[in-house]
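*Asks:* Fold the following.
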Amino acid sequence: MRGHRLRTPPHRPPRSLARLGVALLLTVAAGVGAGGAAAPGTAAGGARQAAAPAALDSVIPAPAAVAPGGSPYEITADTAIRVPPGSSAAAASARDAGEYLAGVLRPSTGFDLPVGSESGEVELRLSARLKKAVGTEGYELTSGADGVLISAAAPAGLFHGVQTLRQLLPPTVEADTAQDGPWLVAGGRITDEPRFAYRSAMLDVARHFFTVEQVKRYIDQLALYKYNTLHLHLTDDQGWRLAIDSWPNLAEYGGSTQVGGGPGGYYTKDQYRELVAYAASRHMTVVPEVDMPGHTNSALASYAELNCDGVAPPLYTGTSVGFSSLCVPKEVTYDFVDDVVRELAELTPGRYLHIGGDEAHSTPHDEYVAFMERAQKIVAKYGKTVVGWHQITANPAEGAVAQYWGTTGGEQEVIDAAKAGTPLVLSPANRTYLDMKYHAQTPLGLSWAGYVEVRQSYDWDPGTYMRGGVPESAVLGVEAPMWSETLSTNDQIEFMAFPRAAGAAELGWSPAAKLGWDGYRDRLVAQGPRWEAMGIDFYRSAQVPWE
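*Replies:* Below is the predicted model of the structure:
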C-alpha cells in the first residue's frame, strides 16, 4: 500500500543551536581547550592555522572521475566570479548560476565576490565540446593555486558543478552569518556526469498542505545533491491543492482540510507558476500529479456528479486508502479529466504529467483499464508524457513511464512492460520512501514497508534491482517520495529526508563502480556539520560515525 506508505538564505530559518554546535565542533577540531581564546581558523596570537581542504572525492553524489593534485585555491576578499558574456539564454542562465554561488558564499565568508564577465578567479564557463564527454548535466571542475574553473556544455552542468564546489568548502560556508576561514578548495580535477536522466524527489502536499515558501526550502536542499526533478503530489482523498478554473470547488472546497482536520490550503495558478519557476532556477523540473481514478475523495466531495450515485461524500481527514473512485462509466468523468489535464498542462512547461493510478481498489479491473486508456490519451492530447504508478503497466500507453513502488522488483506485469519498452522510475518503498520510519521508536512516519535505516535506503543498485532480466537501459531514473500523513512542518520533512535523500541522489547520479556503503558512510559523516550549518534537523543514525 503506497498510501501507508536548495538552498538560499531567505528560505533557511535561523537555527542558533545548530550553529552553536558547529562552532563548538570547529573549536574542538582546532585544539582550543577550555582556557583557550583562539577563534576557529586562527591560532593563539591571531595567526591563521593551516587547514587541509576537503578531498575532491569527499562529496555526495560521488563524482564519476577524480584526479587530485596540485596546490589548493583559497577564496579571499579579492576573489571574483567570472561568468560567460553575451545575451543568449544559456549565458543568462550561467550568470544566474554565478549569482547563486555568490549568494551562498557571501553571508558566511563576508566577501563581496563580484559577479561579471571580465575576469574572476572562480570561473563558470560554457564549452560546447563537453557535451559529448559529460552531456548537458555534467561538468568539469579544475582547481589550482590560481583559481577554480567549472566548465560545462549547458547551464545545468554549471549549476551542478557549483553544488560540488559548495561541498568542497568547509561546512560553515552554509551559515547565514560571517564565519572564519580559510576557504580552501583542493587542487585537481573532477569530471562528472549523471548515471540516470531522471533524479527525483516527491513531496506530498495533499495529505498535509505545505506553503510555497516551505516547498522552496525543500527545493533548495535537494539542489545541493543534484536532483533534477520535483514530483508534486497535488491531489488525494484528503485535499485538492491546485486551483482549476473550470472546476473551482476542487480547490476552494476540496482543498479546505487535510489529515487530522486542519485548514488545508491550495496553490493559486500564480503560486504554482512561482514554484515551477523557482524549481527551474535550481535546474529542477516540476512533475505534477493528479491521482486518478482512486485517491479522489476530495474531488468527489467537491462535485456530486463525479459520483456514480450522484451523492457527494463528506470531506475526508483520515489516512486510509483505496476507498474512493471516479465513476468510470459516466461521460462527465472524462470532461473533468480533460479540463484538469488541459489546465495543468498549460501551467507546466515540463514534458511529464503524473496521473497516479495506484490503489484503485474500489474500481473494478475492467473499468480501471478502460479509464486509464482514456486518461492516457487525454494527457497525450495536450502534449505531455504520462507518468503513472506501476499499476498502469496493466495497459501502458506507448511512451508512458511507470513509477515502481513495490518492494521486491519481481512483479511480472512490470517486468514484462519494462522489457517491452516502458521506462521505469524506481521508488522501491522499502528503500526510497522517505516517510518510512527508521526504526520502531521513530516518532514520525509509517512502517507498512518496514523500517528503512540509512544503510537499507542506500545499499542497492538501481541498474540491477528489477528481476526477470530487465536491463539497466529500461531504468529512466530514481525517485525518493515523501508522503505526508504524519508530517506537517519543514523540520519534520528534513528529519525524515536526511540523510536518506542524499543517498537516493547518489544512486541516481553516481556510476555503479562508485557505489558502496563503506565509502558512502565516510562521506556522509562530513554532511552532518553542513546540515547543521544549514539548519537542517537531520536523523543522526547510529550506523554513521558522526563527528
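
*Asks:* alpha carbons only for contacts and neighbour counts from here, please
*Replies:* Will do.

*Asks:* Which residue ranges of the stretch 251-400 of the chain form helices?
*Replies:* Using DSSP state H, counting those that start in this stretch, the helices found in the stretch 251-400 of the chain span residues 269-281, 297-302, 331-347, 365-381.

*Asks:* Which strands or helices does the first one pack on?
*Replies:* Helices and strands in packing contact with helix 269-281 are listed as helix 212-223, strand 285-289, helix 331-347; criterion 3 or more CA pairs under 8 Å, 6 or more residues apart in numbering; DSSP states H and E.

*Asks:* Look at the closest residue to residue 269 other than its chain neighbours and say how many residues are nearby.
*Replies:* Spatially, and ignoring its direct neighbours in sequence, residue 269 is nearest to residue 243 (6.1 Å; CA to CA, 6 or more residues apart in numbering). Neighbour count for residue 243, taken as other CA atoms under 10 Å: 23.

*Asks:* what sits against residue 243?
*Replies:* Shown in contact with residue 243 (CA atoms under 8 Å, 6 or more residues apart in numbering): 250-252, 266-269.

*Asks:* 7 Å instead?
*Replies:* Neighbour list for residue 243: 251, 266-269 [criterion: CA atoms under 7 Å, 6 or more residues apart in numbering].

*Asks:* Looking at these, which are in strands?
*Replies:* Among those, no member is found in strands (DSSP state E).

*Asks:* between those, which is closest to residue 508?
*Replies:* Of all these, the one with the least separation from residue 508 (CA to CA) is residue 267, at 29.7 Å.

*Asks:* That closest one - nearest residue in space that isn't next to it in sequence?
*Replies:* Residue 267 sits nearest to residue 242 (CA to CA, 6+ apart), 4.9 Å away.

*Asks:* sorry, back to before: so which of the helices of the stretch 251-400 of the chain is the most packed in?
*Replies:* helix 297-302 (a mean of 27; mean count of other CA atoms under 10 Å).

*Asks:* Which strands or helices does it pack on?
*Replies:* Contacts defined by 3 or more CA pairs under 7 Å, 6 or more residues apart in numbering; DSSP states H and E place helix 297-302 against helix 249-252.

*Asks:* run this one through as well so I can compare:
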Amino acid sequence: MRQHHRTPRLLGTLLLVAVAGLSATAAAPAAAPAAAARTATPLDRVVPAPASVRPGGPPYEITPATRIRVDDSGAVRRIGGYLADVLRPSTGYPLPVITHGTGGVRLRLEDGPYGAEGYRLDSGPQGVTLTAREPAGLFHGVQTLRQLLPPAVERKTVQHGPWPVAGGTLTDSPRYAYRGAMLDVARHFFTVAQVKRFVDALALYKIDELHLHLSDDQGWRIAVDSWPRLAAYGGSTEVGGGKGGSYTKADYREIVRYAASRYVEVVPEIDMPGHTNAALASYADLNCNGTAPPLYTGTDVGFSSLCVPKQVTYDFVDDVIRELAALTPGRYLHIGGDEAHSTRHDDYVKFMDRVQPIVERYGKTVIGWHQLTGAHPVKGALAQYWGLDSTGAAEKAQVAEAARNGTRLILSPADRIYLDMKYTADTPLGQDWAGLVEVRRSYDWDPGAYLLGAPASAIAGVEAPLWSETIVTDHDIDCMTFPRLPGAAELGWSPAAAHDWDTYRVRLAAQAPRWDALGIAYYRSPQVPWPAR
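*Replies:* Sure thing, here's the model as predicted:
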C-alpha cells in the first residue's frame, strides 16, 4: 500500500507558507475577459480523451431560450437538474428541465452499443443531444459537455457569454470499469463537506470509485455500534496529535448518497491485521497480551497486529464488516492486508482465510492490497498492486500468478500514481519514499502492459491513492491531486491508442482555466504548457 518508512509531517505555518508556492490559486480569481470565452472548444480537447471524435458543422450556442429536455424518468431528470445547476449560476439563464419540445440540450436513454457507462454526444446548430444506454453514461456525457463549454461556465456568478458547443459527434466508453481514487481519512480526518468536494473533482474526470481508507494506526473514522470505543476513542486523534474525528452512520450514508448522485461508488476500507493500533488502543481484548497500547500519532508503519489466535478478533471483524456492509450499497469492501510486518506469515494466511468469507457472507466482493496474493484470495477477489517499477521479481511474479489464476488486479503503482508523492525534491508537501513523481511519470505508462506475466484481461482498472500524512486542508488535497488526477482518469478511461504524452500535455494545460474557475489550487508543473495568466 505505501512504504517501508515514512517521513514526519511538515509542521505549522512554515508548511502553509511553502505550500502557497505550489498552487495556481487558493481562491477563484476574477472573471476572465469575455473574449476568452468566444471560441468553441474542439471535441477532441477534453480529458479523458474520447474513444472517437468526428468534428464538423456549426456549433450550438446555449442562450436564454435553451431548454434541457430529458426522458421522463427519475434518473434522467436528476441528471438534467444537475446540469442545470452547473450552468445557471454562470450563464444567468433559466434553463428549465422539461420532457417535451425540440432543440436545446437533450438527454435520452436508448438501447445501443454504449455499454454501462458509454455515451454519444451530437452537436449542431439546433442543439446538443446526449444518448446513452444507462444513466451513468449520460452523467459522464454531461462531464464532457462541461469541458466543451468555456471554463467560465464553472463560476458561481454571472459571466459574459457566448456559450458555444463545437459541432460534430463524439462517441465514448471506458477502457476499464474500475477507475478509482483513494482518500486517506485515517492519518488526517476530513469532514463530510471535504469528501464531497473530492467526489466532485473525481466526477469531472469520469472516475467512478471512491476508496475511503477508514482505519489505520492513527485513527478509526467510522462509527460501529457494537464497538463504540472504536470511533469515540480510536478516532479522537490523528497524525501530529490533532483532534481527529469520525463519521457517524448518518455522515457515512450522506457521503455514499452524494457519491452515488455523481455515479461514484464508495469502497470502504478497514485495514487489517496490521495498521490497527487505533482499534488495539480502543479494546484491550484485541491484543494478544490483553493490554491496550496508547493512541498513536506518528507515521511509522508495520508495528501493530490484531491477535490472530483469539476468537474475539473474528467476533470484532464480523461485527465491523456486518455494520459497514449494511451501510454500503456498493459492491466492494476493502480489507487492507499490507505491511503486516508484526504478523507471522502463517498467521497472516490464517487470518485472511477466515476474514474473506466474512466479507462474502455480507454480500460484498473482497479487495485487498496485493499482499493478499501471498495468502489464498477467494474467487472473485481483487488485489490492489501498490509496488514500484523496482519491486522485486519474486513479489511481482506472485501477483502475476494470482492474476493468471483468476484474481483481478487494480493497479496503483506507488512510483507512478500515488498522489502523495512529491513532484520534485522541492515540493513542500508529500513524501518521496517511492521516488519523485512528476506529471509525465504519473501519466506515461500502460496499465495493460505494466505487470509482466499478468494477462491484460486480469486488469480491472487503476486507482490513484492520496495518503494523508502531510495532507491537512483542501488546499493540500488540491496541490497534490492536480494535475495528476486527470492523467490517472485518462489511464482508466481512454483507449490505449489515445495514450500520448505530447498531445495529452496540451489538453491538460487547457484544463487550468477551468480549475481556476472552480477554485482548485494546483501545481504548475514545468512539464505542462500552461496558458499565460
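
*Asks:* After superposition, what's the TM-score here?
*Replies:* Overlay of the two chains. TM-score (TM-score structural alignment, normalised by the length of structure 2): 0.93; 506 aligned residues with a CA RMSD of 1.2 Å.

*Asks:* Show me what the residue nearest to residue 267 of structure 1 aligns to in structure 2.
*Replies:* Correspondence of residue 242 of structure 1 to structure 2, assessed by TM-score structural alignment: residue 222.

*Asks:* again, but for residue 461 of structure 1
*Replies:* Per TM-score structural alignment, residue 461 of structure 1 is aligned with residue 446.

*Asks:* any idea how far that match is from residue 302 of structure 2?
*Replies:* 31 Å (CA to CA, to the nearest Å).

*Asks:* for the stretch 101-250 of structure 2, what spans make up the strands?
*Replies:* Residue ranges of the strands in the stretch 101-250 of structure 2, as given by DSSP state E, counting those that start in this stretch, are 104-109, 119-124, 127-132, 163-165, 168-172, 178-184, 209-213, 215-216, 219-220.

*Asks:* How many residues are close by residue 449 of structure 2?
*Replies:* Applying other CA under 10 Å, I find that residue 449 of structure 2 has 12 neighbouring residues.

*Asks:* residues touching it, list them.
*Replies:* residue 456.

*Asks:* I'd like to know how far it sits from residue 411 of structure 2.
*Replies:* Using CA to CA, residue 449 of structure 2 is found at 11 Å from residue 411 of structure 2.

*Asks:* what's the answer for residue 391 of structure 2, then?
*Replies:* 14 Å.

*Asks:* These two: which has the busier surroundings?
*Replies:* residue 411 (28 against 11).

*Asks:* on that earlier part again, counting neighbours, go ahead and name the busier of residue 446 and residue 302 of structure 2.
*Replies:* Applying other CA under 10 Å to residue 446 of structure 2 and residue 302 shows that residue 302 carries more neighbours, namely 18 against 12.

*Asks:* Hmm, residue 212 and residue 220 of structure 2 touching each other?
*Replies:* No: applying CA atoms under 7 Å as the test, residue 220 of structure 2 and residue 212 come out as separate, 11.8 Å apart.

*Asks:* These two: who's more crowded?
*Replies:* When residue 220 of structure 2 and residue 212 are compared for neighbours, residue 220 comes out ahead with 35 against 22, by other CA under 10 Å.

*Asks:* tell me the contacts of that one?
*Replies:* 186, 214, 230-231, 234-235, 246, 278.

*Asks:* Turn the helices of the stretch 251-400 of structure 1 into TSV, including distance to residue 546 of structure 1.
*Replies:* Formatted as TSV, those follow (distance: least, CA to CA, whole Å):
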stretch	distance to residue 546 of structure 1
helix 269-281	31
helix 297-302	44
helix 331-347	43
helix 365-381	47
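
*Asks:* Tell me which of these approaches residue 473 of structure 1 most closely.
*Replies:* Proximity to residue 473 of structure 1 (CA to CA) singles out helix 365-381 among the helices of the stretch 251-400 of structure 1, at 23.5 Å.

*Asks:* Next up, the contacts around the residue nearest the centre of structure 2.
*Replies:* The centroid of structure 2 falls nearest to residue 181 when counting by CA atoms, centre = their mean (2.2 Å). Contacts of residue 181 of structure 2 were listed using CA under 7 Å, 6+ apart, and they are 209-211, 463-465.

*Asks:* Apply 8 Å and report the result again.
*Replies:* Applying CA under 8 Å, 6+ apart, the residues near residue 181 of structure 2 are 202, 207, 209-211, 463-466.

*Asks:* which one in structure 1 is aligned with it?
*Replies:* Matched to structure 1 by TM-score structural alignment, residue 181 of structure 2 sits across from residue 201.

*Asks:* out of everything not next to it in sequence, what's closest to that match?
*Replies:* Once flanking residues are discounted, residue 201 of structure 1 sits nearest to residue 480: 4.7 Å by CA to CA, 6+ apart.

*Asks:* That neighbour falls within a helix, correct?
*Replies:* No: if the criterion is DSSP: H, G, I helix; E, B strand; the rest coil, then residue 480 of structure 1 is strand and not within a helix.

*Asks:* quick one: what's aligned to residue 143 of structure 2 in structure 1?
*Replies:* Per TM-score structural alignment, residue 143 of structure 2 is aligned with residue 163.

*Asks:* Residue 359 of structure 2 now?
*Replies:* The equivalent of residue 359 of structure 2 in structure 1 is residue 379 (alignment by TM-score structural alignment).

*Asks:* just residue 293 of structure 2 next, same as before
*Replies:* So, by TM-score structural alignment, residue 293 of structure 2 is matched to residue 313.

*Asks:* Could you do residue 405 of structure 2 as well?
*Replies:* Using TM-score structural alignment, residue 405 of structure 2 sits opposite residue 420 in structure 1.

*Asks:* I'd like to know how far that match sits from residue 395 of structure 1.
*Replies:* Taking CA to CA, one finds residue 420 of structure 1 at 12 Å from residue 395 of structure 1.

*Asks:* same check, this time on residue 434 of structure 1
*Replies:* Going from residue 434 of structure 1 to residue 395 of structure 1 by CA to CA gives 29 Å.

*Asks:* between those two, which one's more packed in?
*Replies:* More neighbours surround residue 434 than the other of residue 434 of structure 1 and residue 395, with 32 against 16 (other CA under 10 Å).

*Asks:* so what's the more buried one up against?
*Replies:* By CA under 8 Å, 6+ apart, the residues touching residue 434 of structure 1 are 480-483, 496-497, 500-501.

*Asks:* Now which of those would you call buried?
*Replies:* Among those, those buried by neighbour count (16 or more other CA atoms under 10 Å) are 480-483, 496-497, 500-501.

*Asks:* how many neighbours does the aligned residue in structure 1 for residue 263 of structure 2 have?
*Replies:* Counting by TM-score structural alignment, residue 263 of structure 2 corresponds to residue 283 in structure 1. Using other CA under 10 Å, residue 283 of structure 1 has 22 other residues around it.
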